[in-house]
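Asker: 3D, please:
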Amino acid sequence: MAVALMWEARAVPGRGAELLAWARDQRLDPAPERRETFTAPQDRVLVITWWPADGPLAELPEPPAGLCQRPPHRWRFTPVPG
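Answerer: Okay, here's the model as predicted:
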């Protein structure tokens, strides 16, 4: 079984590229099995990481002050069998 962590933040208008660069630069320790980064309208950035369910997890830290309109949203998901 695995765990997927989702992290989503909305940048201050016009600073989406800066938030994306910041998110991409974050190195997680330990490293996830898989990591994907997405963007969406309104300067949003989404990062999804996949982890072994029985291992340690690492989450993205808080972005620098003033970069986001609100605190990032974070969710943990586990797969549902078939």
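
Asker: hey, let's count contacts and neighbours off CA atoms from now on
Answerer: Noted.

Asker: Spell out, range by range, the helices that occur in the protein.
Answerer: 16-25 (DSSP state H).

Asker: Thought A23 was touching T39, still the case?
Answerer: No. With contact defined as C-alpha atoms under 8 Å, T39 does not reach A23; the gap is 10.9 Å.

Asker: joint contacts of those two?
Answerer: Common contact partners of T39 and A23 (C-alpha atoms under 8 Å, 6 or more residues apart in numbering): V45.

Asker: Sequence B follows; please return its structure for comparison with A:
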Amino acid sequence: MSVALMWEARAVAGRGDELLAWARAQPLEREPARRETLRAPQDRVLVITWWDAAYDAELPELPEPDGDLVTRAVHRWRFETA
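Answerer: Predicted coordinates:
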């Protein structure tokens, strides 16, 4: 089974490039099958990691960035292949 973890944050206005660099530099305790980092308007950054694991498996996730870099708490979602 494949599980996708989604991590999305919104940077303080004008700091999107800094948040993007921060997200790309974050190591995980182990390597996912795949990892993608995307950006969107309003300085938003999305990281999706794919894992060969059960839906409820304990998996490493990106941390919360420093509070002065983001406008709100990180949004996180977990999906499984259908």
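
Asker: picking up where we left off before, more crowded one of T39 and A23 of the first structure?
Answerer: A23 (20 against 17; other C-alpha atoms under 10 Å).

Asker: ok, now how distant is the residue nearest to R24 of the second structure when sequence neighbours are not counted from W7 of the second structure?
Answerer: Distance criterion C-alpha to C-alpha, 6 or more residues apart in numbering; nearest residue to R24 of the second structure, sequence neighbours excluded, is T37 at 7.0 Å. Noted for T37 of the second structure: a distance of 9 Å to W7 of the second structure, by C-alpha to C-alpha, to the nearest Å.

Asker: So for those two, which residues contact both of them?
Answerer: L46, V47, I48.

Asker: Apply the buried test to the residues you listed and list what passes.
Answerer: Buried members of the shared contacts of T37 and W7 of the second structure, scored by 16 or more other C-alpha atoms under 10 Å, are L46, V47, I48.

Asker: I appreciate the help and will end here.
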